[in-house]
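Asks: Kindly generate the corresponding structure for this input.
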Amino acid sequence: MRIEKEVYGEEAMERLGGSIALVLKNGGVVYLEGDLGMGKTTLVRGVLRGLGYQGPVKSPTYTLVEPYELSGLEVNHFDLYRVADAEELEYMGIRDYFTEGSLCLIEWADMGRGVLPEADWVISLGLIRQGRHVSLEAQTEKGYAAFHALQKVITS
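Replies: Predicted coordinates:
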């Protein structure tokens, strides 16, 4: 099950993130795929704004994770770009971040293969003309439920 979108500009990417936030209020695991500069952190900023966060949002490239506590929802934004071996994640206690009600948004999830839980959604970003091609794909039952809700939000 997949949604394909074309997104043009940073504001449009943030709006898409805000729409995604509407259906992820119960948490989940989202893998964000795409090369450097494709807008993964911008999309995360939109999700956080959609959940009510107004502070700065930066890529956790050096810290590996930026946690946010929002209205009872714990949101963890991971950037695993600099991880050399997935076992490093075990040392930081990564499994503790993945609770039933948390939302975990993970950039460069392939660097944590074998340690990370299965993704409810995979969001892939790629370059097209002057914008980005965004593909959203549900992977689990929890992901499918949120996915159906997102289809209604995006098409209304």
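Asks: going forward, measure contacts between C-alpha atoms and count neighbours the same way
Replies: OK.
Asks: show me what contacts the residue most central in space within the chain?
Replies: With distances taken as Cα atoms, centre = their mean, Leu105 lies nearest the centre of the chain, 3.4 Å away. By Cα atoms under 8 Å, 6 or more residues apart in numbering, the contact list for Leu105 reads 29-32, 44, 75-78.
Asks: distance of the most far-flung residue of the chain relative to its centre from Glu14?
Replies: Residue farthest from the centre of the chain, counting by Cα atoms, centre = their mean, is Arg129 at 23.4 Å. Using Cα to Cα, to the nearest Å, Arg129 is found at 19 Å from Glu14.
Asks: Here is the second sequence; please produce its structure so I can put it next to the first one:
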Amino acid sequence: MKNLTQPQLEEQAHFLATAVAAPCVIALWGDMGAGKSTFARAFIQSLLPTTDVPSPTFTLIQTYDTPKGEIWHCDLYRLKGPEDAEELGLLEAFNQHICLIEWPERLGDFLPDFRYNIYIKVSDIDQRSCKIECPL
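Replies: Sure, this is the predicted structure:
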């Protein structure tokens, strides 16, 4: 894992946004406050620079129409169980859109095997460590 400042973490998100295409699942792993929402916000704003990107903590899912297609930004912290993902239409979205998933562990067996994994940890007050695993 590499230590990054917040602007460097955002830069990594911008880079990934230019590199991926739909359908694509990006699982954002990390503790509360690690920077998952920061990464997702930077990813979306790299494609829609003037768009406000609130955290979908209460709505669970926010969607955005971008030049690369629809992005689903999902915060699954409040998901009651993995089967609720099906009711939200998330399983279909995995096969059609770019899906940024905060708290992917809440999906259990519904989390696709073919995905990007972004591991973010707080390593200091203004530093994050970030590891990106890409599918083969």
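Asks: Which residues does stretch 84-94 of the first structure contact?
Replies: 83, 111-115.
Asks: I should have written stretch 54-74 of the second structure there, sorry.
Replies: 21-22, 37, 40-41, 44, 47-48, 75-79, 93, 97-102.
Asks: Narrow those residues to just the buried residues.
Replies: Neighbour counting by 16 or more other Cα atoms under 10 Å classes 22, 37, 40-41, 44, 47-48, 75-77, 93, 97-102 among the contacts of stretch 54-74 of the second structure as buried.
Asks: okay, and the longest strand belonging to the second structure goes to which residues in the first structure?
Replies: Ranked by number of residues, the top strand in the second structure under DSSP state E is strand 116-124. Aligned using TM-score structural alignment, strand 116-124 of the second structure spans residues 121-129 in the first structure.
Asks: what's the spacing between the matching stretch and its chain's center?
Replies: Taking Cα atoms, centre = their mean, to the nearest Å, one finds the center of stretch 121-129 of the first structure at 12 Å from the center of the full chain.
Asks: Please apply the same query to stretch 90-110 of the second structure.
Replies: Put simply, stretch 90-110 of the second structure sits 9 Å off its chain's centre (Cα atoms, centre = their mean).
Asks: Quick check: end-to-end length of it?
Replies: 9 Å.
Asks: Go through the one helix or strand Glu88 of the first structure maps to and flag the buried ones.
Replies: Assigned by DSSP states H and E, Glu88 of the first structure falls within helix 87-91. Within helix 87-91 of the first structure, the residues that qualify as buried are Leu89, counting by 16+ other Cα under 10 Å.
Asks: counterpart of that helix in the second structure, which residues?
Replies: Going by TM-score structural alignment, helix 87-91 of the first structure sits over residues 83-87 in the second structure.
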